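Student: Have a look at this prediction, sequence included:
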Amino acid sequence: MAQYVELASGYKMPTVGLGTWQATNATEIESAVDEALKAGYRHIDTAYLYENEKSIGKVLREWLDSGRVKREDLFIVTKLPGIGVHPDRVPYFLKKSLESLQLDYVDLYLIHSPIGMQYVNDTEMWPAKDGEPLYDMDTDLEATWKAMEKEVDAGHAKSIGVSNFDEDQVERIVKIARIPISNIQVELQVYMQQKSLRETCRKHNISVCSYGPIGSPGRKALFEKRGMKFEDPGLLDDAVVKSIAEHHNKTTAQILLRFLVQEGIIVIPKSTNPQRLRANINIFDFDLSQDDMTRLTALDRKEDGRFFTFAAFKGINNHPECPKFIKSRIQK
């Protein structure tokens, strides 16, 4: 099993990366990135929205300056925030991310969401007025993509891609792209396997990266802190997953990750626990059998298995670029 996926850009993206969403405590994220690099991770996923690029950049700079790792051996991903989804703001926000990460370029730059927000300032990620979100109703994804391409030309990003786009939006970018989409990052896990989207991506040689591959169990603390209801999707406790894990003497998280990797999908599990960090990347010393794969494939609940619905964002379905998967969930 290859530990890299070759992108349309010609660069290689490590199959397993460290996800860093929800990791905003500087000490915690610095420790996690340091432990991940020690464990062999070379793919780190972040975003301007996560507000942790400076902490990640501090650790990367320490490793680079000490010679413990070469820049060409790292694969760093970050994302254009919603307030930056405008052709005029792409270079500005990528420059800010590069400054925080202390890098000259990122290996992959993604449009974090097709839903553009109005720009108020650099820190208000979800600007609102009188309780109403300030969406940019004139969001132009094609023009934004053209601006992304210019950042590749300038050497600020090796590859570019999208996140949380639906199939129609992917097809629209494909039609106008001078530099092809190298990667799409979406929710993808055993209960929601995104088969139709994956087929579209196969057709256009777009690699797929899964966020929330083990169910994003860390969301519990975040949701409860915000007074929101949390429903654990139960991936780690699924009876089929447990049975296969026991057979292979692996954790259920390792089975969930291995399943996706054998399907050719890149995964970015998030953890700040050193033991789990090492376990999450230690999935290349065993194979799931065809029977294992069949049993896991059968767990697909399609859209009913989606747990990142974005339905809590007021008025999101009124945005002209609201993805179909969000609209359909809200209409239910």
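Tutor: Okay, I see it. Residues are numbered from 1 along each chain as shown.

Student: use CA for all of it now, contacts and neighbours both
Tutor: Noted.

Student: where along this protein do the strands fall?
Tutor: 4-6, 12-14, 18-19, 43-45, 75-80, 106-111, 128-129, 132-133, 157-163, 183-187, 207-211, 266-267 (DSSP state E).

Student: alright, now check it against this:
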Amino acid sequence: MASTNASPLPAPAVPLTSSVSIPQLGFGLYKVPEDEAETIVGQALAAGYRHLDSAALYGNEAGVGRALRTAFDGGLAREDLFVTSKVWNDDQGYDSTLRAFEATRNDLGLDYLDLYLIHWPCAARGLYTETYRALEKLHDDGLVRAIGVSNFQPAHLRHLLESADVVPAVNQVELHPWLQQRELREVHAELGIATEAWSPLARGRLLDDPELTAIAAAHGVSVAQVVLRWHLQEGTIVFPKASTPERMAQNADVFGFTLEKETMRHIAGLDRGFRSGSHPDDVA
């Protein structure tokens, strides 16, 4: 159970809209088993995380909801927590998105979500503009504080904005030192879209990178801490996942050191276009 006395992490707040900000460092819930979600989320809250990244696909939102009820009963204020979820591909479309949102909201036990995203564009289905229109209604109705997308390429974003009334607050994409997405991030900067990173450690593959290992040794920290610190200094919103309190604490301990400009330039040279997950064009 999360301690209501736990201090929140000193994560910078990234503004998404004029009235909504998100903690830059959060906690990811991908592949957290439903029967372990209540315990793991409680541990994350006790470690100071106040930003939770979830999705209907993960199949664990009921367990997350149980953890949230326990935390709220213990004194955690709803307004001190930032919760994201995503509409899954099979639920795209205007009415089905609204139904999917209600299912997620009920599982989480929340009156509103802080951020709701389209999980993948699935461009061949031709539904993401209609799906986004449903998100705009949820936003207009006050059920979601901010809306956005995930895994959208520049062409998807520009097409969406031909009909959208609300610019997506974020685009959540795979991003790490081996896949730095510079072109996409330039489009984000142009359009006023914040960048969120999933798979910030390339599903653990970065942990054995010899150059990152050398940087970690020079700073007396782990490779994971180096990579998460790189994300923070790049201005990326990032949410690693962890299954133990020890790893949660280590991932959160990234505010006491800084990567030098030379080190940041060195990491910039590690980009190899490597994806640990699917390419958006391959997800139907």
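Tutor: Sure thing, it's come through. Quantities reported herein were computed from a predicted structural model and do not represent experimental measurements.

Student: Kindly provide the TM-score of these chains.
Tutor: Here the TM-score for the pair of chains, by TM-score structural alignment, normalised by the length of structure 2, is 0.92; 274 aligned residues with a CA RMSD of 1.6 Å.

Student: can you put the strands of structure 1 in CSV and add mean neighbour count?
Tutor: Putting the strands of structure 1 into CSV (neighbours: other CA atoms under 10 Å) gives the following:
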stretch, mean neighbour count
strand 4-6, 16
strand 12-14, 20
strand 18-19, 24
strand 43-45, 22
strand 75-80, 24
strand 106-111, 24
strand 128-129, 10
strand 132-133, 14
strand 157-163, 24
strand 183-187, 23
strand 207-211, 23
strand 266-267, 28
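
Student: TSV please, covering these and showing distance to R89 of structure 1.
Tutor: Listed next are those as TSV, based on distance: least, CA to CA, whole Å:
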stretch	distance to R89 of structure 1
strand 4-6	29
strand 12-14	26
strand 18-19	25
strand 43-45	21
strand 75-80	9
strand 106-111	12
strand 128-129	19
strand 132-133	19
strand 157-163	15
strand 183-187	21
strand 207-211	25
strand 266-267	28
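
Student: of all the ones you listed, which lies closest to L299 of structure 1?
Tutor: Of all those, it is strand 183-187 that lies closest to L299 of structure 1, at 15.6 Å by CA to CA.

Student: which residue numbers in structure 2 go with that closest one?
Tutor: Aligned by TM-score structural alignment, strand 183-187 of structure 1 falls on residues 170-174 of structure 2.

Student: Residues contacting that stretch, please?
Tutor: With contacts defined as CA atoms under 8 Å, 6 or more residues apart in numbering, stretch 170-174 of structure 2 is touched by 16, 147-152, 188, 193-200, 275, 277.

Student: switch to 7 Å and redo it
Tutor: For stretch 170-174 of structure 2, the external contacting residues (CA atoms under 7 Å, 6 or more residues apart in numbering) are G148, V149, S150, N151, F152, I193, A194, T195, E196, A197, W198, S199.

Student: mean deviation (superposed) between that stretch and structure 1, please.
Tutor: When structure 1 is overlaid, stretch 170-174 of structure 2 sits 0.6 Å from its aligned residues on average, using mean CA distance after the TM-score superposition for structure 1.

Student: Stretch 238-246 of structure 2 aligns to what range in structure 1?
Tutor: Here stretch 238-246 of structure 2 aligns to structure 1 at residues 267-275, judged by TM-score structural alignment.

Student: buried sites along the matching stretch?
Tutor: Residues of stretch 267-275 of structure 1 classed as buried by neighbour count (16 or more other CA atoms under 10 Å): V267, I268, P269, K270, S271, T272, P274.

Student: Which of the residues you listed fall within helices?
Tutor: P274 (DSSP state H).

Student: Out of the buried residues of stretch 267-275 of structure 1, which comes closest to S196 of structure 1?
Tutor: When the buried residues of stretch 267-275 of structure 1 are compared for distance to S196 of structure 1 (CA to CA), V267 wins out at 18.4 Å.

Student: contacting residues for the closest one?
Tutor: V267 of structure 1 neighbours (CA under 7 Å, 6+ apart): T15, V16, G17, C209, S210, Y211, P213, L257.

Student: Dump those into TSV; add distance to A32 of structure 1 as well.
Tutor: Output for the contacts of V267 of structure 1, formatted as TSV (distance: CA to CA, whole Å):
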residue	distance to A32 of structure 1
T15	19
V16	15
G17	12
C209	21
S210	20
Y211	18
P213	18
L257	19
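
Student: just to revisit the earlier point, out of the contacts of stretch 170-174 of structure 2, what pair is the most spread apart?
Tutor: Greatest spatial distance among the contacts of stretch 170-174 of structure 2 (CA to CA): I193 and S199, at 19.2 Å.

Student: Around M192 of structure 1, how many other residues sit close by?
Tutor: For M192 of structure 1, the neighbour count with other CA atoms under 10 Å is 19.

Student: Hmm, it is touching L299, no?
Tutor: No - counting by CA atoms under 7 Å, M192 of structure 1 stays clear of L299, with 8.4 Å between them.

Student: could you dump the contacts of stretch 170-174 of structure 2 to TSV with distance to N251 of structure 2?
Tutor: Output for the contacts of stretch 170-174 of structure 2, formatted as TSV (distance: CA to CA, whole Å):
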residue	distance to N251 of structure 2
G148	26
V149	25
S150	23
N151	24
F152	27
I193	25
A194	22
T195	19
E196	17
A197	15
W198	15
S199	14
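
Student: For the stretch 1-150 of structure 2, just list every one of the helices.
Tutor: 34-46, 61-73, 94-108, 128-140 (DSSP state H, counting those that start in this stretch).

Student: Out of the ones you listed, which gets nearest to A216 of structure 2?
Tutor: Nearest of the helices of the stretch 1-150 of structure 2 (CA to CA): helix 34-46, 24.1 Å.
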